[in-house]
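Peer 1: task: produce atomic coordinates for the following.
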Amino acid sequence: MRILIVEDEFEQRQLISALLKNNTEYDVEIASSAEKALNALNKHQFEIILSDWKLPGMNGLDLLQKVKEHYPNTSFILMTAYGSISHAVSSMRAGADDYLAKPFEKDQLLFTLSKVANARMLSEENQSLQNQLTARENLKSIIGKSSAMQKLFSQIDRLASTDVTVLIHGESGTGKELVAHTLFQKSERNNNVYLAVNCSAIPETLAESELFGAEKGSYTGADQLKIGKIEAANNGTLFLDEIAELPLSIQAKLLRFLQEGKIMRVGGHQEITVNVRVIAASHQSLNNLVQQGLFREDLYYRLNVITLTVPPLRQRLDDLPDLINFFIKKFSEKHRLEKISFSKDVYETLYEYHWPGNIRELANLVERLTVMHSGETISKSDLPNEFSIKEEGQIIELPEKGIHWEEYERSILEQSLTRCHGNKSKAAKLLGLNYKAFLYRLDKYNIDSI
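Peer 2: From the prediction side, this is the model:
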């Protein structure tokens, strides 16, 4: 266990250090001030800080508050002068794990450290158990009996125990973040931090400081040290959602971090080593963006070590009933309403729908119907307008520049097959053609299946 001793008096510092260095359970470093202690924390991870109250400049209580703000997983023991009960009370209220009244004996020191270390172990074990329970709940949330989802589950199981960088690809609303979180929960890092960052939600001007942090005074408004998301995820997992939205300048810094495991805060002059597993996701094709010059090719290859593809809902319609039942139960409990049920014609309509919003769209639909039609059977007429299938008589306006008829016809045929998941009978019906006429046109354009 790494311990940082913060003591300004040389003899005291050396004495405590000598007492602990003889104990093989502890790896000890020393600092003569709170400022030097914070510099040490920027470079290394410590499980316990043993700090004197009286320090030059920033005192021990101020250091405790900084540590709890920026390094909340680090335990803190404050040493106070004998009889300074008020200091001890203040330190415990501020979040100290324990305190020692000076002068103290070696046995008192070792007992206090052992007590704090055991408390850390119990806390970590409890967190690990909680993470395992959460993991089970998350796995229940990833519903899928279809072959596409079974393949994905197999890949998750294989990758979870590794530290390999994973790129998750899938359309919006397919559940990419749920897959990323499941990878984390099933990994050996699951008792550490998991941070999810939506890259598309970060303003370009703030992207560097958000990810890499910033030193105090590094830019206007930086009135205190800012720990970036990468550093905050040290020893844990960082999920970068919609990574294609990162500016090219930030992509270069991210590449360096992935290659070397080091970052530098904005305005900083010292590299910081961090140990973070990165999982990235995008609904766009990064390869296409590389070809367009919108995404760095070297970063793409560094991220694309392993790619997981989350299938769209239209390619896993076998899971539709289970997904609907899951969301009905979820939203009826959330809103304390009776469960709704779907009629047969509703299911038929939902099977034929193309689901551009995927699982997120399905969840929104079920929640809306749960709230508006509690305890009722939902019929086709209750569905929103976008679920209405256009009947015959629909007029398509010819563009002014005209069209290439054969290309248009081929495209319509392919779209109908995609919309109907390769079901030729349904595709023919969608186009208002009899089955033989539809097959004739498929043969004409040498379209076998989609």
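
Peer 1: drop to CA atoms for contacts and neighbour counts, all remaining ones
Peer 2: OK.

Peer 1: residue nearest the middle of this protein, spatially speaking?
Peer 2: Residue closest to the average C-alpha location in the chain (Cα atoms, centre = their mean): A196, at 3.1 Å.

Peer 1: isn't that residue right up against D241?
Peer 2: Yes. Counting by Cα atoms under 8 Å, D241 is a contact partner of A196 at 7.2 Å.

Peer 1: now do the SS call for the residue nearest to the centre of the chain.
Peer 2: Put simply, A196 is strand when judged by DSSP: H, G, I helix; E, B strand; the rest coil.

Peer 1: neighbours of the closest residue to it other than its chain neighbours, how many?
Peer 2: Once flanking residues are discounted, A196 sits nearest to F239: 4.6 Å by Cα to Cα, 6 or more residues apart in numbering. Neighbour count of F239, defined by other Cα atoms under 10 Å: 26.

Peer 1: and the residue nearest to the centre of the chain, how close does it get to R368?
Peer 2: Look at A196 and R368: by Cα to Cα, to the nearest Å, they are 27 Å apart.

Peer 1: how about the contacts made by the residue nearest to A196?
Peer 2: F239 sits next to 177, 180, 194-197, 278-281 when contact means Cα atoms under 8 Å, 6 or more residues apart in numbering.

Peer 1: mind giving me the packing neighbours of the host helix or strand of K140?
Peer 2: Per DSSP states H and E: K140 is located in helix 106-141. In terms of contacts (3 or more Cα pairs under 8 Å, 6 or more residues apart in numbering; DSSP states H and E), helix 106-141 is packed against strand 98-102, helix 176-185.

Peer 1: one more, so I can put them side by side:
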Amino acid sequence: MKSTIAETPKILLVDDEVAHLKTLERLFLKEGYEVLTAESGEEALAIIRREPLHLVLTDLKMGKIDGMDLLKLVKTLQPEVEVVLMTAFGTVERAVEGMKRGAYDFVSKPIKRATILKSVRQGLERQALVAENRALKARLAGLADEPNLVGQSPAFRAALDLVKQVATSSTTVLLSGESGTGKELFARMIYELSDRADAPFVAVNCAALPESILESELFGYEKGAFTGATQRKIGRFEAADGGTLFLDEIGELSPQVQVRLLRVLQEGEFERLGSNTPTQVDVRIVTATHKDLEDELEAGNFREDLYYRLNVVNIEIPPLRRRMEDVPLLAEYFLSKYRQKNNRKIDRLSRECLDALMTYHWPGNVRELENIIERAVVLDKDGSIGLDDLPEQITSYEPDTRHITIPLGTTLDEIEKLVMHETLKLTGGDKKLAAKLLDISTRTIYRKI
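Peer 2: This next block holds a predicted model:
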């Protein structure tokens, strides 16, 4: 059962004292809750089996099925539901035992209005939070097999953590990074982890469409708006209403489309081509670019006001050369994927193959690695991917071992690991020689790598 604070909370009141039960029912109905009542544990159990609930408020001492029995049944049938126990004088010890078994709280009779309302309200808040966390974990599990979401490098995990943090908000997000780093996968992750996951996800590549077509694709048009417009067409903004619109290569927008996009961000409305009637939409916008938009600002190619609207949260997706420790993980993932897809029996990637992949500079990022592994699987003849299965640009690549390029913003921990990796490549894996060149102990290299 999925629950959020935005729903009208549904609570079940259980008490064999009918007058007290009716008093509680009036109290919680007045507070705006959806209320179900039961005069016995047996009646309550029947309701618990058929009705999705948020909280159960039950008397502790009843007949055949008492409050402790109900607590156990609730936690078995609807684990996310919170239980508050009502206890009379002399049964407080049992109520405390109930909390040890999973009850959220207990209140003593005679019931005070403020006390019971506070306990139930806090129990509902906890229930909503637990349900939200479980839904989040379930959606994360569904995303776990995405190739660009495979990795353990610090740069990659930092980007992933930021995605998870902003996903549940409604703010606009700008994903920056080179082509092939998987920006659309990260956009889809933001969508999947958001409160809009049940609504549409619509993706548009702004660089793939001419300006005239892009405008009509985004905002739609009325019949007769231009030659060939024989009927009304709904644009991508309307198609994404209530959900998420992903605009890839946002740096390619023309000035005219930038103005129209700015209005949607500011006012939440636009007009279809050929119409003067505003159309209201509720869309969460995620954008991506491989360009430096600040350079585009200086060159006069991108509006400053639009830039600051889009760049509320900027998440940089690291290039593959900044997450080289993820290359073996990604290579194994793609090997498994394409040997299944092509029904090939391939046991492994050879050590020489992995060394070559770890040495290459990956200008095409993860997309290039995927294509190379797919090619190797298709062309392999002996059941093991080796150097002869890799293209020449990989096998003939000779890195400049004299210099290391370190992008600004790289953490000291990443720099340290990168220097150690590159020095080990230079020494052919000789850790003692690498330690001597770096003026550190061999033990330090073993600990860090």
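
Peer 1: got a TM-score for the pair?
Peer 2: Remark: TM-score between the superposed chains equals 0.59 [TM-score structural alignment, normalised by the length of the second structure]; 289 aligned residues with a Cα RMSD of 3.1 Å.

Peer 1: related to what we said a few turns ago, may I see the contacts of F239 of the first structure organised as TSV, with distance to G293 of the first structure added?
Peer 2: Formatted as TSV, these follow (distance: Cα to Cα, whole Å):
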residue	distance to G293 of the first structure
E177	26
A180	27
Y194	31
L195	29
A196	26
V197	24
V278	23
I279	23
A280	19
A281	19
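
Peer 1: which two among these are spaced furthest apart?
Peer 2: Y194 and A281 (15.0 Å; Cα to Cα).

Peer 1: quick one: V164 of the first structure from Q251 of the first structure, how far?
Peer 2: 19 Å.

Peer 1: these two - which one has more neighbours?
Peer 2: Between V164 of the first structure and Q251, Q251 has the larger neighbour count (other Cα under 10 Å), namely 20 against 14.

Peer 1: wait, isn't that one in contact with L294?
Peer 2: No. Counting by Cα under 8 Å, L294 is not a contact partner of Q251 of the first structure; they are 10.5 Å apart.

Peer 1: need the nearest residue in space to S425 of the first structure, chain neighbours excluded.
Peer 2: Excluding the flanking residues, the one nearest S425 of the first structure by Cα to Cα, 6+ apart is Y435, at 6.3 Å.

Peer 1: my guess is the one you found contacts R441, does it?
Peer 2: No. Taking Cα under 8 Å as the definition, Y435 of the first structure is not a contact partner of R441, at 10.1 Å.

Peer 1: aligned partner of V18 of the second structure in the first structure?
Peer 2: Structural alignment (TM-score structural alignment) places V18 of the second structure against a gap in the first structure.

Peer 1: and what of G142 of the second structure?
Peer 2: When the first structure is aligned by TM-score structural alignment, G142 of the second structure is paired with E137.

Peer 1: cool, S169 of the second structure as well?
Peer 2: In the first structure, S169 of the second structure lands on T162 (TM-score structural alignment).

Peer 1: which residues in the first structure does stretch 234-253 of the second structure align to?
Peer 2: The aligned range for stretch 234-253 of the second structure is 227-246, by TM-score structural alignment.

Peer 1: so which bits of the matching stretch are buried?
Peer 2: 227-246 (16 or more other Cα atoms under 10 Å).

Peer 1: same thing with stretch 334-354 of the first structure?
Peer 2: 338-342, 346-347, 350-354.

Peer 1: give me the subset of those residues lying in helices.
Peer 2: Members of those lying in helices (criterion: DSSP state H): 346-347, 350-352.

Peer 1: please identify which of those residues is nearest to K68 of the first structure.
Peer 2: Taking Cα to Cα as the measure, K68 of the first structure sits nearest to L350 out of these, at 50.7 Å.

Peer 1: which residue in the second structure aligns with that closest one?
Peer 2: The pairwise alignment with the second structure assigns L350 of the first structure to L357, based on TM-score structural alignment.

Peer 1: thought that match was touching L329?
Peer 2: No. Distance between L357 of the second structure and L329: 11.5 Å, which falls outside the contact criterion (Cα under 8 Å).

Peer 1: confirm that V83 of the second structure sits in a strand.
Peer 2: Yes. Assigned with three-state DSSP, V83 of the second structure falls within a strand.

Peer 1: to which residue of the first structure is it aligned?
Peer 2: With the correspondence set by TM-score structural alignment, V83 of the second structure falls in a gap relative to the first structure.

Peer 1: P407 of the second structure: what secondary structure?
Peer 2: coil.

Peer 1: one more: the one 10 residues further on?
Peer 2: Per three-state DSSP, the secondary structure class of K417 of the second structure is helix.

Peer 1: my guess is N423 of the first structure meets L417, correct?
Peer 2: Yes. Using Cα under 8 Å, N423 of the first structure is in contact with L417, at 6.4 Å.

Peer 1: ok, T181 of the second structure touching I317?
Peer 2: Yes. Between T181 of the second structure and I317 there is a contact under Cα under 8 Å: 6.5 Å.

Peer 1: do you know how far the closest residue to L162 of the second structure other than its chain neighbours is from T289 of the second structure?
Peer 2: Nearest residue to L162 of the second structure in three dimensions, chain neighbours excluded: I315, at 7.2 Å (Cα to Cα, 6+ apart). For I315 of the second structure, the distance to T289 of the second structure equals 11 Å [Cα to Cα].

Peer 1: which neighbours do the two share?
Peer 2: Common neighbours of I315 of the second structure and T289, using Cα under 8 Å, 6+ apart, are 174-176.

Peer 1: report the secondary structure element holding the equivalent of the residue nearest to L162 of the second structure over in the first structure.
Peer 2: Correspondence of I315 of the second structure to the first structure, assessed by TM-score structural alignment: L308. Secondary structure assignment for L308 of the first structure, by DSSP H and E: strand 306-309.

Peer 1: would you mind listing the buried residues in that strand?
Peer 2: With burial defined by 16+ other Cα under 10 Å, the residues of strand 306-309 of the first structure counted as buried are 308-309.

Peer 1: circling back to that earlier point, neighbours of the residue nearest to S425 of the first structure, how many?
Peer 2: Y435 of the first structure: 14 neighbours (other Cα under 10 Å).

Peer 1: do the same with V120 of the second structure
Peer 2: Going by other Cα under 10 Å, the residues that sit close to V120 of the second structure add up to 22.
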